[in-house]
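1. Sharing a sequence plus its predicted fold:
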Amino acid sequence: MSRYARQEILPEVGTAGQSRLRRAHVAVIGAGGLGCPVLQYLVGAGVGRITLYDPDHVEESNLHRQPLYRMADITRPKAEAAAEALRRFNPEVQVSAHVAALHPGNAPALAQAADVVIDAADSFAVSYTLSDACRDAGTPLISASVLGQSGYAGGFCGPAPSLRAVFPELPATAATCASAGVFGPAVGLLGSLQAQLALQVLLGIGTPLGSLVTLDLSSLRFGGFSFLGTPEPQAIWPFLCPEMLRPEDLVIELRDPEEAPRPIAPPARRLPPEEIGSLAPGPGQRVVLCCATGLRAWRAATQLQAGGVDTIALMAAKACA
């Protein structure tokens, strides 16, 4: 009996499918509540190569929903602790751990190199950055989001519409698990679903791309829909990191000095969000709006667009750290 016997016996898998998984390369962004079940099930399934990005360190508050970690891992980089645990679990799988954030500068190369990208980062700026990179590379993206007892998981990009096509507008708030709370089983279910969707993409079974599954455990309801054929937005505001700025850009720092003593980039001009309507860029000049998460920048961009400014980009400082 081999490690994968219960999986290989499935007619959708077989020895040929198991060989496909062994040759596959999956990039996983985030080793938190979603990333832990994703990583455990992909490594358990025998996916041959996993590239993991996560800049954070293990905290005691993570342990109720991130079962890869133990008390002894507290203060360790999540990427390194996760990779160590996964190698013990299945030494056949190659896990490359990067204690670093996913940002607009490194996302394109990552999307080009992977067979599937999994967004488990709990940051809409990272989600949109990954969606843009995967759309351009033609790489499938499995993305999920969860707060409290509800959330979704879906398959985007590749031959399917991007995340921006399905969610063209940002949420009203930038709530995260840290600020709004989450049940461990809810995030575990959605992370497991992401792993299932990724395996289906790698094996070429089912219709994971162009489908979205919703979950509301407070009422014990599952739902979902197909979004195949959804049009892409005609214009998008890309997320940038500081090294992607041009000398002629008009960079606006929306954070006040107390929140950000130093602007994200030296040429940045501070401007409170409520004064964004007074901005007067030169003809064709790109306006780059910066805040912590990207939410204030997105709202400011909406105002500028309504005033006739067409060339806009965003920076989320937390996603560029």
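-> The structure has been received and is ready for your questions.

2. only C-alpha atoms for contact and neighbour calcs from this point on.
-> Fine.

3. Helices of this protein, residue ranges please.
-> 5-8, 14-23, 35-45, 78-89, 107-113, 124-137, 163-166, 177-180, 184-203, 295-306, 317-320 (DSSP state H).

4. could those helices be laid out in TSV, adding distance to Pro231 and mean neighbour count?
-> As requested, these are arranged in TSV below (distance: least, CA to CA, whole Å; neighbours: other CA atoms under 10 Å):
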stretch	distance to Pro231	mean neighbour count
helix 5-8	37	14
helix 14-23	32	17
helix 35-45	29	23
helix 78-89	36	19
helix 107-113	22	18
helix 124-137	13	24
helix 163-166	6	20
helix 177-180	30	11
helix 184-203	22	23
helix 295-306	20	19
helix 317-320	27	20
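
5. and here's the other structure:
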Amino acid sequence: MSSFTDDELDRYARQLVLPQFGGLGQQRLKSARVAVVGAGGIGSAVIPALAGAGVGALTIIDGDRVELANLHRQPLYRSAEIGMAKARPASDWVLARNPHVAVNAVAERIDPANAAGLLAEHDLVIDGTDNFATRLLVSDTAVALGLPLLSAAAQQFQGQVAIFTGRPCYRCFVGDAFDADDCDNCAELGVLGATVGSVGAYAALIAIRALAGMADDRGTLHLFDAAALEWRRIRLLADPACKSCSSEAA
């Protein structure tokens, strides 16, 4: 425990007493660097949970601005912050609640030119974006960099969460048909705010389990049906012809 300050020992006391977590798990979180791509609905649940748990460094990447229609599912933001770049108030929220977390706010959209530079040197990438083109870009970049990727999404009353390390990858799951920018997202299909929050909190739990060395959830897709209040799991298989993670791609 010598690596923790008195403030940290008090702050994380309820986690430190957990036998499955303890000081080793807390130290692993403190040493972790996590990139969160998308500070929207999923990010609004993931970012506070990871900051509160004591992840050492967070990079928040989002080029969008706060809109009134965001607020029902993005509790990181206030009405007074409408029009602001999301990465800024999101990082301010973290710093105001846990000064032990180093935060890097990146108020720009991730794209093929900057993706590798933004994601490199992290221990985990969490994707909470709302379109397939960006998700596939983030996945392909994580595969190329050898980084684990936790992908989470929600729309209407449905949600999905999965963590990928190498094979299978996210592209194995969705295929190559969704690289276009105009695929459906929650702006067209709608979403219940509490559904997004539930999926985001679940994603944060999987992230903490992975970072703390508590469990290996790789390759399992977790599906949430908010209307039925049911979770189910599906084992994902690698696509032998995947253009991102297959031996041919390598």
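-> Cool, the structure landed. What you are looking at is a predicted structure, and each value in this text was computed from that prediction instead of being measured.

6. After superposition, what is the TM-score?
-> Taking TM-score structural alignment, normalised by the length of the second structure as the basis, the two superposed chains have a TM-score of 0.88; 234 aligned residues with a CA RMSD of 1.7 Å.

7. what lines up against Arg171 of the second structure once you look at the first structure?
-> Taking TM-score structural alignment, Arg171 of the second structure has Arg164 as its aligned residue in the first structure.

8. ok, now how distant is Gly40 of the second structure from Asn114 of the second structure?
-> When CA to CA, to the nearest Å is the yardstick, Gly40 of the second structure and Asn114 of the second structure sit 20 Å from each other.

9. Please identify which of the two sits among more neighbours.
-> Remark: of Gly40 of the second structure and Asn114, Gly40 carries more neighbours, 28 against 11, as counted by other CA atoms under 10 Å.

10. Please name the residues that touch the more buried one.
-> The neighbours of Gly40 of the second structure, taking CA atoms under 8 Å, 6 or more residues apart in numbering as the test, are 70, 73-74, 86, 128-129.

11. that older thread, mind checking which of the helices of the first structure is nearest Val251 of the first structure?
-> When the helices of the first structure are ranked by distance to Val251 of the first structure, counting by CA to CA, first place goes to helix 295-306 at 11.2 Å.

12. in the second structure, what residues pair with that closest one?
-> Using TM-score structural alignment, helix 295-306 of the first structure lines up with nothing in the second structure.

13. Report all helices and strands that that helix contacts.
-> strand 287-291, strand 312-316 (3 or more CA pairs under 8 Å, 6 or more residues apart in numbering; DSSP states H and E).

14. Please tell me I have it right and the match of Arg171 of the second structure contacts Ser131.
-> Yes: under the criterion of CA atoms under 8 Å, Arg164 of the first structure lies in contact with Ser131, with a separation of 7.2 Å.

15. if we can go back for a sec, measure the match of Arg171 of the second structure to Ser143 of the first structure for me?
-> With distances taken as CA to CA, Arg164 of the first structure is found 12 Å from Ser143 of the first structure.

16. Now for the two: what residues contact both?
-> Where contact means CA under 8 Å, 6+ apart, no residue is in contact with each of Arg164 of the first structure and Ser143.

17. Among the helices and strands packed on helix 295-306 of the first structure, which comes closest to Gly206 of the first structure?
-> Sorting those by CA to CA, the top spot, which is the nearest, belongs to strand 312-316 at 35.6 Å.

18. can you list contacts of stretch 202-209 of the second structure?
-> Stretch 202-209 of the second structure is contacted from outside by 29, 45-46, 49-50, 150-152, 161-163, 215-217, using CA under 8 Å, 6+ apart.

19. Redo those residues as TSV? Include distance to Ala13 of the second structure.
-> Rendered in TSV, the data for these read as follows (distance: CA to CA, whole Å):
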residue	distance to Ala13 of the second structure
Leu29	14
Ala45	22
Val46	21
Ala49	16
Leu50	16
Leu150	27
Ser151	29
Ala152	29
Val161	28
Ala162	29
Ile163	28
Ala215	21
Asp216	25
Asp217	26
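
20. Go through the contacts of Gly40 of the second structure and say which is closest to Leu16 of the second structure.
-> Gly128 (28.3 Å).

21. rewinding a little: next, format the helices and strands packed on helix 295-306 of the first structure as JSON lines and append mean neighbour count and distance to Ile236 of the first structure.
-> Compiled in JSON lines, these are given as follows (neighbours: other CA atoms under 10 Å; distance: least, CA to CA, whole Å):
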{"stretch": "strand 287-291", "mean neighbour count": "26", "distance to Ile236 of the first structure": "13"}
{"stretch": "strand 312-316", "mean neighbour count": "25", "distance to Ile236 of the first structure": "8"}
